[in-house]
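1. Got a predicted structure plus its sequence, pasted below:
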Amino acid sequence: MENTRSRKQSHPTASSQSRTRRRAKADYYDYSLVAVIVLLTCFGLIMLYSTSSYTAQINYGSDMYFFKKQTIISIACIIMALIISKINYRILNRFATALYVAALVLMALVKTPLGQSSHGAQRWLNLGPVQFQPAELAKIAVIVCLPYMIVHMGKKVRTLKGCMVLALMGGGLALAAYVFTDNLSTAIIIFCITAGLIFVAHPDLKIFVILAGVGIALIIMGIVFLNATASVDGSGSFRLRRIMVWLHPEEYADSWGYQTIQALYAIGSGGLFGRGLGNSIQKLG
């Protein structure tokens, strides 16, 4: 009787300890990640001040003009990020399909009169007081939708059909970003997110190594071919022009290659670690 009573008394204690461990695990907060974000933001602000102080003093009468403006934005964004981090992200599972459809519809609306052009590209959507790039919503949609599908597919993710379904879903958003908003960089990002999620979910590493090797080989062959046959002046594609300028920036130092040449000047002047904080020459005009 005494042994039975002692077991009954010890059982609630073990159960409460288990609940406490689960609660502690659920309440875990990654303060290290927050610290890294704050440090990177501070470093960026210091570099911004070092770069812009001279121009700000000449044009606005205050060397802190750009620094103050960006500091306010950075603090507001960090506070917003901390608030959002407290929200249970699993609630997004309920809106996975809606987010995917909304991203497609909003990107398609860019081709309508609601689309707005800026800097030679029509990628923005003008909805009265709100103006934004719907392709950015597509990044969130693929991050929410594909993991939702992976969890529900279970072991089917390992099959070729499962991988193709995931690739088509993510690739559809990437294709829409390119076709509707003419934003190749965002399309590549969405496609890479899709490939990364499939890579994490799929147990076979060998397939991805082979695909990565083939992709790298094709990129190298394409660059070699462009370097031998194409020219910047004869190219009607600004994307092809960017590649050619990247290959030969010195030939276009006063036009398309200006930014690349300035970066090379800075590296050549200061080396890998720079000339020191505040000692830059390029920012002086």
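-> On my side now, so go ahead. Note that the coordinates shown come from a computational prediction; the quantities given were computed from them, not determined experimentally.
2. Every contact and neighbour count from this point should use C-alpha atoms.
-> Noted.
3. can I assume W124 sits in a strand?
-> Yes - counting by DSSP: H, G, I helix; E, B strand; the rest coil, W124 is located in a strand.
4. Show the contacting residues for it.
-> Residues in contact with W124 (CA atoms under 8 Å, 6 or more residues apart in numbering) are V110, G115, Q116, S117, S118, Q131, F132, Q133, P134, T181.
5. Compute the number of surrounding residues for the residue lying closest to the second one once chain neighbours are set aside.
-> Meaning G115. Residue nearest to G115 in three dimensions, not counting chain neighbours: L125, with 4.7 Å by CA to CA, 6 or more residues apart in numbering. Neighbourhood size, L125 [other CA atoms under 10 Å]: 25.
6. structure B:
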Amino acid sequence: MNKDNNSPWQQIDYTLLFLIFLLLCISSIAIYSAQFSLPVHLREINFVLRQVMWYMIGAVAILATMILDFDRFKQISWYLYGFGIFLLLLLRFSPEYIGSYELAPIRNGAKSWFVLPGLGSIQPSEFMKIFLIISLSHIIIVHNEKYAVRELREDFILLGKILLTSLLPIAIVMEQPDLGTAMVLSAIVASLILVSGIRWRILFGAASTFSLAIFVLVQIYFRFPKFFEDYILDSYQLARFYGWLQPYEYAGSYGYHLITSLKAIGSGQLQGKGFNNGTVYFPEAHTDFIFTVIGEEYGFIGASIVVSVFFMVIYRVIHISIESHDPFGSFLCAGVIGMLTFQVFQNIGMTIGLLPITGIPLPFVSYGGSSLLTYMIAIGLVLNVASRTRKYMFD
């Protein structure tokens, strides 16, 4: 028996929306404090106002995403995937004045943005995350419907489809070079593979192969460092790992980021220094290192509250995924879970020295138009699934 006959718009998950509103408040307060530690030429920019503006644009994106039944995204998944690849290739072969080599020092030489005069910059790889989630979910659902009773061969075919579809965007993003975004795309792929129904012995074999590949790469690095730097990771990407493993020896580059981040978070202690009372200067405070601002000014208690809000967001998406009666909706939610979980873990981990610095922003909190819009569209997909899930009295 259906508990209600409400329309999808009457079944919006307000709990999830409230959590996103909390992140908006946290983001605005943290960015306001971070502005005072930015270079002089950036302090004149009202990043808080811009962030709120992007949240408003994101709210419109959520509404637009919810207009179309999420099941319809299967019909346009390959168009979205093709459009994403087109944008990545267009950026790859565009002139340097269109790409953002010289836009700001935080770009680190990565050609990952379109520079739009008067509007700022757009990062195509951010939107590719959403397109990849939709495309892979479509692949999995079509394969599972075609092979209701699967043998080992069919599982390998599905794994091959997923990896082949994912390889092209990840390779293009790696070439930009943007290791952080490539890692997020890989996390999306891994999360969808885990819930795809592929046998665990195949997944264990794939994990073992991946571990062996990492071991081989390490051996190549120690034995043929020149080859490794020329064909696998750029020097600035390697510098991120050096700065993580030996921050004081590489204090002139990425070690400086980690040292100042640890100093700021450590000085916050239990309760923090209070709103706008941060005293440790560190670069990129309003973007990649926004969690450092929170840790310094609000201490362990404030940082724990932020982590708890993220935990509740991810828990809510998991709940919606489990409740969905449509496998495609569950796969969409699983991809969003993989994306958000990895990005939160990676960003917070890099600010406390647990993981290497990769330039991944903290979802919903770090300043950034393309990234925030991507997260809002992802939440729109989840809300779409939740609003069209019928609940029954005897479920």
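-> Looks like it came in fine. As the structure is a prediction and not an experimental result, all values here were calculated from the model.
7. ok, the contacts of W124 of structure 1 vs N3 of structure 1, which is closest?
-> N3 of structure 1 has its nearest neighbour among the contacts of W124 of structure 1 in P134, at 66.6 Å by CA to CA.
8. so which strand or helix has the residue nearest to Q246 of structure 2 when sequence neighbours are not counted?
-> Nearest non-adjacent residue to Q246 of structure 2, counting by CA to CA, 6+ apart: G255, 7.0 Å away. Following DSSP states H and E, one finds G255 of structure 2 within helix 254-268.
9. Packing partners of whatever helix or strand comes next after that helix?
-> Once helix 254-268 of structure 2 ends, the next helix or strand along the chain (criterion: DSSP H and E) is helix 290-323. Under the contact definition 3 or more CA pairs under 8 Å, 6 or more residues apart in numbering; DSSP states H and E, helix 290-323 of structure 2 sits against helix 14-34, helix 254-268, helix 327-351, helix 369-387.
10. quick one on the thing from earlier: could you double-check that the residue nearest to G115 of structure 1 lies in contact with Q131?
-> Yes - the criterion here is CA atoms under 8 Å, and L125 of structure 1 meets it with Q131 at 5.6 Å.
11. quick one: stretch 176-187 of structure 1 to chain centroid distance?
-> Chain-centre distance of stretch 176-187 of structure 1: 15 Å, with CA atoms, centre = their mean, to the nearest Å.
12. residue in structure 1 matching the residue nearest to Q246 of structure 2?
-> Matched to structure 1 by TM-score structural alignment, G255 of structure 2 sits across from G257.
13. residue contacts, its match?
-> So G257 of structure 1 contacts V245, W246, P249, E250, E251 (CA under 8 Å, 6+ apart).
14. so of those residues, which ones are in strands?
-> Among the contacts of G257 of structure 1, none falls in strands (DSSP state E).
15. Would you mind putting those residues into a markdown table with neighbour count and distance to I84 of structure 1 alongside?
-> Listed next are these as a markdown table, based on neighbours: other CA atoms under 10 Å; distance: CA to CA, whole Å:
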| residue | neighbour count | distance to I84 of structure 1 |
| --- | --- | --- |
| V245 | 21 | 41 |
| W246 | 15 | 39 |
| P249 | 20 | 43 |
| E250 | 15 | 46 |
| E251 | 15 | 48 |
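16. Using a markdown table, lay out those together with distance to I193 of structure 1.
-> Putting those into a markdown table (distance: CA to CA, whole Å) gives the following:
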| residue | distance to I193 of structure 1 |
| --- | --- |
| V245 | 28 |
| W246 | 25 |
| P249 | 30 |
| E250 | 34 |
| E251 | 35 |
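17. So which of those residues sit within helices?
-> Using DSSP state H, V245, W246 are the members of these that sit in helices.
18. Please tell me which one of the contacts of W124 of structure 1 counts the most neighbours.
-> Counting neighbours by other CA under 10 Å, the one among the contacts of W124 of structure 1 with the most is T181, which has 25 neighbours.
19. so what's that residue closest to, chain neighbours aside?
-> Of all residues not flanking T181 of structure 1 in the chain, R123 sits nearest, at 4.7 Å (CA to CA, 6+ apart).
20. That neighbour pairs with which position in structure 2?
-> Using TM-score structural alignment, R123 of structure 1 lines up with S112 in structure 2.
21. Now do the contacts for that match.
-> L91, G99, S100, Q123, P124, S125, V173, Q176, P177, D178.
22. Might one say that the third one is in contact with L116?
-> So that's S100 of structure 2. No - with contacts counted by CA under 8 Å, S100 of structure 2 stays clear of L116, the gap being 9.8 Å.
23. Which part of structure 1 matches stretch 371-378 of structure 2?
-> The aligned range for stretch 371-378 of structure 2 in structure 1 is empty, by TM-score structural alignment.
24. Next, the buried residues of that stretch.
-> S371, L372, L373, T374, Y375, M376, I377, A378 (16 or more other CA atoms under 10 Å).
25. Thanks again, I'm all set now.
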